[in-house]
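# requesting a structural model of the entry that follows:
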Amino acid sequence: MPYFLLTLFVLIIDQLLKVVVVSKLNVFENVWIIKNIFSITLVYNYGAAFGILQSQTLLLIILSLAVILFVWINRKKLAGYPTLFQIGLALALGGAFGNLVDRIRLGYVIDFLDFQVWPVFNLADIAIVAGVGLVIIGLYSDKSETWKKFNEEPAKAAGLSVGKEDLK
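Sure, this is the predicted structure:
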């Protein structure tokens, strides 16, 4: 996967930021960056995004490992996908690895970015959301055989594909 370095970069920066925040703040302590809009607030998240799957650490570890393993097994096939898709996948994997390291090492994820209007999150979460967005944009903007193949394979596997030859 040519974008491995991006995945590694996201993982390293995410973990470094978490180390800094944990060394400077106590749990639930915050430092205002923009008063009443944005603060750095240390929170330990025992679930997934938006607080779902609370205390399901083992399940979240297994799901993360399954996604990472799927991408690793299919890495050669995915290398032929559009550039935006690959960048998005690299970002999402970096984020997944960042949160996975926390879950395995600590049993929870360190969150610290607090915009007051939604749950506290971290750089790994940003990378996952941005990455998934780029994967979708990359697929929809690609008018090549890759996009056609991406759409046809699941339908063929399910026996749902109907081509011109089937309509005769």
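
# okay, CA-based contacts and neighbour counts for the rest of this
Fine.

# going along the chain, name the strands of this protein.
Remark: strands assigned in the chain by DSSP state E are 30-34, 38-45, 109-114.

# the first one versus strand 109-114: what angle between them?
For strand 30-34 against strand 109-114, the angle by axes from the mean of the first three to the mean of the last three C-alpha atoms, to 10 degrees is 40 degrees.

# go on, the longest one?
Put simply, strand 38-45 runs at 160 degrees to strand 109-114, going by the same axes, to 10 degrees.

# contact partners for residue 93?
7, 68, 128 (C-alpha atoms under 8 Å, 6 or more residues apart in numbering).

# as a markdown table, those residues with distance to residue 23 would be great.
Shown next, in a markdown table, are those (distance: C-alpha to C-alpha, whole Å):
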| residue | distance to residue 23 |
| --- | --- |
| 7 | 25 |
| 68 | 29 |
| 128 | 25 |
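
# out of those, the closest to residue 87 would be?
residue 7 (8.9 Å; C-alpha to C-alpha).

# and that closest one, how far from residue 61?
18 Å (C-alpha to C-alpha, to the nearest Å).

# I have a second one here; can you model it like the first so I can compare?
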Amino acid sequence: MRKALWIILGVLILDQALKIWVKTSFTLGEDLVITDWFILHFTENPGMAFGVEFGGTWGKLLLSVFRIATVVLIFLWLKKLSKRDIPFGGIVAVALILAGALGNIIDSALYGIIFEASTYDHISQAFPADGGYAPFLFGKVVDMFYFPIFKGYLPEWLGGDYFVFFRPVFNLADAAISTGVGLLILHQKSVFKEEDTSSKEEISPENQNKQP
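Now for the predicted structure:
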């Protein structure tokens, strides 16, 4: 369990450090082009991972509550798994999923209180005198990774439209969740295998009296 906690802490520190740097250094929509296919593009996501939104004020509140409940359940699951003899890769998988979920919860829960709103012509400041841009649990998730690996037009038989792969903008927490899910699929047999008690022979009173 200790190694899993170190993984969670490491992902959280990196995720939050990157988000805070982007939030307080970029205007909304600003790009930092590293290569043609690797761009830091500052955007904010009021909904789920990879820019998916979940409708309206009540949808946002339900999503935040659901995230918190999910994190609690995943943490309890991780504690249970750590007591079993499973490959370490399975523990890493669940730890990454938990860390990613926590990273995005921090944004939703606290960023609206800590920061002023980011705009296309203004860089957000922390702890503004007039208060933050949103109440508790209504903050926006900071996204920045954009990988337009392929850009071009589809063949005519596919419609001929302009196409970008990979279009969604995401963050380190999203990447941790996706990596964790991938590892979980690889280790599913060991992680989801229930403890085998069928091989334990029940000893009846008659068997107890038998001498070898």
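
# quick one: TM-score?
Comparison of the two superposed chains (TM-score structural alignment, normalised by the length of the first structure) gives a TM-score of 0.78, and 146 aligned residues with a C-alpha RMSD of 1.9 Å.

# ranking the strands of the first structure by burial, who's on top?
Among these, ranked by average contacts under mean count of other C-alpha atoms under 10 Å, first place goes to strand 109-114 (a mean of 24).

# and the helices in the first structure?
For the first structure, the helices defined by DSSP state H cover 4-24, 57-73, 75-78, 83-106, 123-141, 145-157.

# dump the ones you listed into CSV; add distance to residue 34 of the first structure as well.
As requested, the helices of the first structure are exported to CSV (distance: least, C-alpha to C-alpha, whole Å):
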stretch, distance to residue 34 of the first structure
helix 4-24, 17
helix 57-73, 33
helix 75-78, 41
helix 83-106, 25
helix 123-141, 18
helix 145-157, 43
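
# closest one to residue 31 of the first structure among those helices?
Nearest to residue 31 of the first structure, of these and by C-alpha to C-alpha, is helix 4-24 at 9.9 Å.

# name the helices or strands packed onto the closest one?
In terms of contacts (3 or more C-alpha pairs under 8 Å, 6 or more residues apart in numbering; DSSP states H and E), helix 4-24 of the first structure is packed against strand 38-45, helix 83-106, strand 109-114, helix 123-141.

# name the residues of the last one that are buried.
Across helix 123-141 of the first structure, burial judged by 16 or more other C-alpha atoms under 10 Å covers 123-128, 130-135, 138-139.

# in those residues, find the pair that's most separated.
For the buried residues of helix 123-141 of the first structure, the farthest-apart pair by C-alpha to C-alpha is 123 and 139; their separation is 24.1 Å.

# quick one, which of residue 7 and residue 61 of the first structure is more surrounded?
residue 7 (23 against 18; other C-alpha atoms under 10 Å).

# can you give me every residue that contacts the residue lying closest to the more buried one once chain neighbours are set aside?
Nearest-residue entry for residue 7 of the first structure: residue 94, 4.1 Å, with adjacent residues in sequence omitted and distances by C-alpha to C-alpha, 6 or more residues apart in numbering. Counting by C-alpha under 8 Å, 6+ apart, residue 94 of the first structure touches 6-11, 124, 127-128.
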